[in-house]
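[1] Sequence first, predicted model second:
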Amino acid sequence: MNIKEKFGSKVKELRSQKGFSIEFMANISNVDRTYISDIEKGKRNVSIEIMEKIITALDTDFGAFFNDMSFKK
């Protein structure tokens, strides 16, 4: 799994845990719903600004978000 897929998987996991639809997530993060969908599928190379919007909308922070993600190959 590459880093885009790991990031997207984590976004989807947290979004689902909170009971957010992609549409609701798009509204609270101010990120287009198709862009969020593509992120969750690992198809987007996400900028730091978009990461911040998404992580904030998920009511977490960068440290907590990335804490349990493995970056080992």
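    The structure has been received and is ready for your questions. Numbers count the residues shown, from 1 in each chain.

[2] can we go C-alpha only for contacts and neighbour counts from here?
    OK.

[3] what about stretch 8-25, start to end distance?
    End-to-end span of stretch 8-25 (Cα to Cα, to the nearest Å): 13 Å.

[4] Show residues contacting that stretch.
    Val31, Arg33, Ile36, Ser37, Ile39, Glu40, Lys41, Gly42, Ile54, Ala57, Leu58, Phe65 (Cα atoms under 8 Å, 6 or more residues apart in numbering).

[5] Next up, a structure to set beside the first:
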Amino acid sequence: MDVRQRLSANLRRLRSEHGWSQEDYADRAGIHRTYVSDLERGARNPTIMMVEKLAVPFALTASDLIA
């Protein structure tokens, strides 16, 4: 599994565990809902700065999010 696939799987899993819709999570992360959908499908290759932003709502570090 490559890093983009791990990120996608982790985002879906964590978002589901928190009971958040894609829109809820997007609001918390300060990004657009369609971007969340693209990330979860592996259709986007986010920058490391974006990975850091994606980790904040889960109270994780960027490295934890992609581990």
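    Ah, there it is. Values in this document were obtained by computation on a predicted structure and should not be read as measured data.

[6] Point out the ones among the contacts of stretch 8-25 of structure 1 that are inside helices.
    Counted as lying in helices by DSSP state H, out of these, are Arg33, Ile36, Ser37, Ile39, Glu40, Ile54, Ala57, Phe65.

[7] List just the nearest of the residues you listed to Lys6 of structure 1.
    Checking these against Lys6 of structure 1 by Cα to Cα gives Glu40 as the nearest, at 8.8 Å.

[8] contacting residues around that closest one?
    Per Cα under 8 Å, 6+ apart, neighbours of Glu40 of structure 1: Glu5, Phe7, Gly8, Ser9, Lys10, Val11, Lys12.

[9] now do 10 Å
    4-13, 15, 22, 34 (Cα atoms under 10 Å, 6 or more residues apart in numbering).
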